[in-house]
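J.: Here is the input, now give the coordinates:
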Amino acid sequence: MEKIESPASKIKEEFEEHLKVNNIAGIRNIAEMYYPADVAEAIKDFKIKDLILILRFLPTEDSAEIFTYLDNTVQEEIIDQYTSVEIRELFDEIFTDDVVEILEELPANIVKKILKATTPESRLDINHILNYDDDTAGSIMSVDFLILNTGQTVKEAISTIQKQKDDVENVTDFFVVDELNNLKGYVDIRTLFFSDGDSSVETIMKDRVVYAYTTTDQEEVINQFKKYGLNNLPIINSENKLVGIITVDDVIEVIDEEVTEDIHKMAGIAPIEDTYFKTSVWKMVRSRIFSLLFLMLSATITQVIITVFISIYIKASPRQADDWNPNDFVTILLAPLITVLSSTSGIAGGQSSTMLVRAISLNEVQSRDFGRVMWKELRVGLICGTIVSVTNILRMIIVYAIQFEGNLDEKILWFTISTLTVSMFLSIVVSKLIGGTLPIIAKVCKLDPAAVTTPIVTTIIDILSATAFFSIGLAFINQI
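T.: As a prediction, this is how the structure comes out:
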């Protein structure tokens, strides 16, 4: 199956040519020829002065739509340099639910500048949505929608639609309310235009309407869209008043977020709201470290089980303890630890590969980002490796203190602890690098990163961690 390539690179070249000669007409023609999402992708890496110049050359309606597709860091720079008038004109063209989504990702000083520049009516609508809890229908609904009244005729309803068509997000299905704003039904555009102009809207509307409350969980909203095949869902408050709608576009965004969250959780990653490159190294470490520590500590159970059975085998062996040399004891001590190492390094690599596969599928990471990903995963690996290794030293001291009844004077025990600790640190760092870069390599080779990454990452990490572990152990044995 051939992949449709984004025209972003072509758009970028055309913009650069027109910018050199300040060809306003040419820039406007480009913006009209391509989708706003593609234009945003093409200009996102421009110098901020050139990017702002392009937006200023375009009609406000076009620049506003392109603005919504830009990264939050770019949006922040634009707002920082825009005048109050430009900000007000820009945000007047953006639907309120999209404005709220933008504001939630920007720093407080930029949000303050935006709210100060917007009209009182816009601020009221924005604050109305912001008051709802995250992950509820109220937090993602749009208040820019058109309502019809039960007392209107079809002719009056069509006139209302024609007047307000540019100010609302949806012009295919219309919800009908009574004089008290109670939701009564809905009517689609086709029914309206093929009905008699003097008929009452109430007589042609469908009164069996699916709805949700402002406090309904987002996942339940998604289920309603799936179950009933909806394009739009009306949202009512506790008094059954119509206060907003959720469109299928809004639901697609929520589905992406929910799927990403579930995928991350399965890989032992705490939910992260930002994209891969917007997430700081420390935030990424915090999202991964607890699963790593939990798995390492829980692997102690496997270590103890193997140790117990090794002791049983030794007792059943015809060889006497006096016949054992130090190397034999080191081998016996090392054997149970390989499971701790392989499981910990395995999940470390799995976390990185899962996050990168998902980021690639959402177009957050491109092939050209190989170096940036390596640098980020290296730093995450170094920090995670240090934390896990230090914790492992404490864990091993406790385990051996119990196993050998507090006698930790034997040099062999400390060689064993050192072997696992050094191996674990190196394995976690390497696992993060492999897990982070292999999905990109798979994409470059035109392979499906999701299909090939997991088995290859697991195999490579197992081989490297086992080799490193026993090689370091061998080096320590030679020092005894």
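
J.: When you work out contacts or count neighbours from here on, use the C-alpha atoms and nothing else.
T.: Noted.

J.: I figured residue 452 hits residue 442, correct?
T.: Yes - with the criterion set as CA atoms under 8 Å, residue 452 and residue 442 qualify as a contacting pair; they are 7.4 Å apart.

J.: higher neighbour count, the two?
T.: Applying other CA atoms under 10 Å to residue 452 and residue 442 shows that residue 442 carries more neighbours, namely 18 against 13.

J.: is it true that that one touches residue 451?
T.: No - with contacts counted by CA under 8 Å, residue 442 stays clear of residue 451, the gap being 9.4 Å.

J.: which other helices and strands contact the longest helix seen in the chain?
T.: With DSSP state H setting the assignment, residue counts place helix 281-316 as the longest helix in the chain. Here helix 281-316 touches helix 337-361, helix 370-403, going by 3 or more CA pairs under 8 Å, 6 or more residues apart in numbering; DSSP states H and E.

J.: Of those, which is nearest residue 81?
T.: For these, distance to residue 81 was read as CA to CA. The smallest value, 27.8 Å, belongs to helix 370-403.

J.: residues of stretch 444-453 that come out buried?
T.: Residues of stretch 444-453 classed as buried by neighbour count (16 or more other CA atoms under 10 Å): 449-450, 453.

J.: quick one more, to check against the first:
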Amino acid sequence: MKELSELTLEIQKVLQTHDKKRINKLFNTYQDVDIASALNQLDDEAEIIATFELINKKYQTTLFPYLNLETQELLVKNLNNNDLKLLVNNIYSDDLVDLIDDLHKDDVKKVLDLTSAEKRLELNNILQHDEQTAGGIMSVNFLKLPQTLTVSEAIKAVQAVHDKVENVDDLFIVDDFETLVGQIQLKDLLFNDSEAKLETIMNTAVVSTKIDKDQEEVAQVFKRYDLNSLPVVTLDNKLAGVIAIDDVVDVIERETTEDLQRFAGITPFNDDDPFKQRIGGMFLSRLIWLGGGMLFATIVQILLVVFFNDYGLNLADLGTVNDAKYGVIYLYVPLVFVLMGVCGIGVNQSTSNVVRALSINDDHKKLRRLVFKEMLTSLIVSVVMVVLNILRLVIFYAIQFNDIKSQGLWDAVLASSVTLILGILLSGLLGSLLPIGAKKLKRDPSLVSSPLMIGIITIVVCAIFFGLGLAFY
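T.: Model prediction:
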């Protein structure tokens, strides 16, 4: 099997020929996801649009959901209304819901204006449910068969709509009141008497889930019963939709990402996908834990000062806050624990986010954009943390020394503030580049583990802080 990078380059060569016949032949040779990846990585936006327009309409429909958000947004903005209308009305409704969730408001309005009444009804059937529930992830493009049909009638029904529904391997049977009563597989239709009624050959022990069931519990149902698809029913057991295994894989990926982010001290505000997170959300999600880390580290700083006193350090021998010995013991040593703690959290956040991103996708464009967002977030966070650090030190020193005018105190404030900025920026840089470097060297990015990164940043912060301290004494 070819490496993905080789495959992408091979497909790109064909895409860049702008030969319509050769481009469409790709769809008989390669998987849609590989073609989408190659199209995503074209550098020229005009080339992406022109190439997509050369693709046959039926292939556009299957390809579009695999494109990344940036490419989808580009096409939504630039395709003419007729082509876009045909596209949005032919992709599956659950894929269209995912697109609408991520688009800007103006683009959402454009898409909704072009959807048919039938498609809009399907969208409403999904959007009315919480996106974290079975109803929010189900597909409404499915086939349900009345139990009174014969096998031959059921086969004709499948043939009539097979290209409009996502799955015809598992077929669900309803009664006259749309209540789910059974299930049958397509192969069973082929090997049963053509005149047999579905109600006589269907499996009545159907595993289903309620429409308001949490998506994580839905994933557990798939795992427990080893399912490929799962019917979703209303509270009165009426068939409302079907969840396919690929939707559950997406759920498991999102839940795993969210769990890992929370464990690393990141609370997703606008998306758990590392590539889709916005700067504002990244900033808020990290600031909470960094602020909390600074608070706990401040308690350590207080304890150190208290124990130094209890151990009977002779303040007269140490001098004043403006003397080097006093400054090192009573100002710098307690303060370095705060700086190492905060920067340790920062590097853990960046490393965990990038390692998780690499496990999802190694698209070069996406990774470059992610590194840029990590660095910009680190810069914004560092400025805010410096402000918080100055405020807390003013209060801390006012209580400890009953004085905040001494030069030695402000030297400590300045040195710690500069160290915070450099430390948090280096945390973002190292946390982003080292996992990507490991990936480039064909090593597992998770080898760049949190203990390793925290150890590195601890050494760096300690060296920067005490190095700056030397400049003041």
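
J.: Name the next helix or strand downstream of the longest helix of structure 1, please.
T.: helix 326-334 (DSSP states H and E).

J.: how much space between the aligned partner of residue 144 of structure 2 in structure 1 and residue 123 of structure 1?
T.: If you follow residue 144 of structure 2 across to structure 1 using TM-score structural alignment, you land on residue 147. Per CA to CA, to the nearest Å, residue 147 of structure 1 is found 21 Å from residue 123 of structure 1.

J.: got it, and residue 220 of structure 1?
T.: Applying CA to CA, the value for residue 220 of structure 1 to residue 123 of structure 1 is 28 Å.

J.: Then residue 87 of structure 1?
T.: 13 Å.

J.: Find me the equivalent region of the host helix or strand of residue 189 of structure 2 in structure 1.
T.: Here residue 189 of structure 2 is covered by helix 186-190, with elements defined by DSSP H and E. Residues 189-193 of structure 1 are matched to helix 186-190 of structure 2 when aligned by TM-score structural alignment.

J.: And that stretch against structure 2, how far off on average?
T.: By mean CA distance after the TM-score superposition for structure 1, the fitted stretch 189-193 of structure 1 averages 2.1 Å away from its aligned residues in structure 2.

J.: quick one: that stretch to chain centroid distance?
T.: A distance of 39 Å separates the centroid of the chain from that of stretch 189-193 of structure 1, by CA atoms, centre = their mean, to the nearest Å.

J.: which other residues reach that stretch?
T.: Contacts to stretch 189-193 of structure 1, defined as CA atoms under 8 Å, 6 or more residues apart in numbering, come from residues 154, 158, 171-174, 204.

J.: Give me the subset of those lying in helices.
T.: In helices, defined here by DSSP H, the members of the contacts of stretch 189-193 of structure 1 are 154, 158, 204.

J.: neighbours of residue 43 of structure 1, just the number please.
T.: Here the number of neighbours of residue 43 of structure 1 (other CA under 10 Å) works out to 23.

J.: quick one: it and residue 52 touch, right?
T.: No - under the criterion of CA under 8 Å, residue 43 of structure 1 is not in contact with residue 52, lying 9.9 Å apart.

J.: All the strands of the stretch 51-200 of structure 1, residue numbers only.
T.: With DSSP state E, counting those that start in this stretch, the ranges of strands along the stretch 51-200 of structure 1 come out as 147-149, 173-177, 183-188.

J.: Mean per-residue distance, the second one versus structure 2.
T.: Read that as strand 173-177 of structure 1. Mean deviation for strand 173-177 of structure 1: 0.8 Å (mean CA distance after the TM-score superposition for structure 1).

J.: can you tell me what part of structure 2 that strand aligns to?
T.: Going by TM-score structural alignment, strand 173-177 of structure 1 lines up with residues 170-174 of structure 2.

J.: How about residues contacting that stretch?
T.: By CA under 8 Å, 6+ apart, the list of residues contacting stretch 170-174 of structure 2 from outside reads 143-147, 180-186, 198, 202, 229, 231, 239.
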